[in-house]
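Chemist: how would this look folded up:
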Amino acid sequence: MHIEELRDYCISKAAVTEETPFGPDTLVFKLMGKVFLLVGLDQVDELRFNVKCDPEYAIELREKHEHTVIPGYHMNKKHWNTVYANRQLADKELYKLVDHSYALILASLPKALRDTIPAS
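Modeler: Prediction:
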């Protein structure tokens, strides 16, 4: 997986915006203003990104894929993972982690906001 593929996947999701609120080197994807993925734009050799994760599932992933999934770098380590692409997980599995993060944010939105987002 390359950063362009990750970006294309994220922005293809309903109601997603991309921003650089932390400076020009970090691309942030949001759903209705809430962050679901962060990725450094300077990553050429080793792509990694941060995604939100259910706390129990986060622990399971870290134990099962210790060289690929680690506690979120500069994030709340209970709710965020840093995931390395092109290691133990196939792209299909990486996209599932992006989907999981997006779904957590979607579920956290008030119903009135959720109802305005087209089904993916």
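
Chemist: every contact and neighbour count from this point should use C-alpha atoms.
Modeler: OK.

Chemist: which residues are contacting the helix or strand containing residue 5?
Modeler: Element membership of residue 5, judged by DSSP states H and E, is helix 3-11. Under the contact criterion CA atoms under 8 Å, 6 or more residues apart in numbering, helix 3-11 has outside partners 16-18, 29, 41, 43, 47, 95, 98.

Chemist: and if you look at stretch 105-117?
Modeler: Against stretch 105-117 from outside (CA under 8 Å, 6+ apart): 14-15, 31-32, 34-36.

Chemist: following up with a second sequence; could you model it the same way so I can compare the two?
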Amino acid sequence: MQQLIYYCEEKQGAQRDYPFGPEPLVMKVAGKMFALISSDSISLKCNPEIAQNLREQHTVVKPGYHLNKMHWNTVTVDGTLSELELQAMIDHSYELVVASLTKLARAELTQA
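Modeler: Modelled structure (predicted):
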């Protein structure tokens, strides 16, 4: 999991937060969540159509645990999916959140 945390932290403007206590670790950009990381899973925002396809293709991908099940997936990290596949899911989540930011917030992000 540590490698996934490092990957999330490398994203422009990414910040750690613990709004729910010691776990899960919440990764945010401009104050908005893009990843929730626990000891054995990661929850990521996802386009609803892609989310459904991923759930159908991989048994380790489930609707978001305690999240909007249409827009979030929770992925059990047990070696079933490669690190590259997980990184692609992180990238998608981050990009969706950044795209939802105001024009000003996106501009501030690129200047940081």
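
Chemist: among the contacts of helix 3-11 of structure 1, who's most crowded?
Modeler: When neighbours are taken as other CA atoms under 10 Å, the top entry among the contacts of helix 3-11 of structure 1 is residue 29 (23 neighbours).

Chemist: so what does that residue match up with in structure 2?
Modeler: Alignment note (TM-score structural alignment): residue 29 of structure 1 maps to residue 27 of structure 2.

Chemist: have a look at how far, on average, the host helix or strand of its match is from structure 1.
Modeler: In this structure, residue 27 of structure 2 sits in strand 25-29 according to DSSP H and E. After superposition onto structure 1, strand 25-29 of structure 2 sits on average 0.4 Å from its aligned residues (mean CA distance after the TM-score superposition for structure 1).

Chemist: other SSEs contacting that strand?
Modeler: When contacts are defined as 3 or more CA pairs under 8 Å, 6 or more residues apart in numbering; DSSP states H and E, strand 25-29 of structure 2 packs onto strand 14-17, strand 32-37, helix 83-100.

Chemist: mind listing residues that contact the first one?
Modeler: The reference is to strand 14-17 of structure 2. For strand 14-17 of structure 2, using CA under 8 Å, 6+ apart, the contacting residues are 8-9, 25-30.
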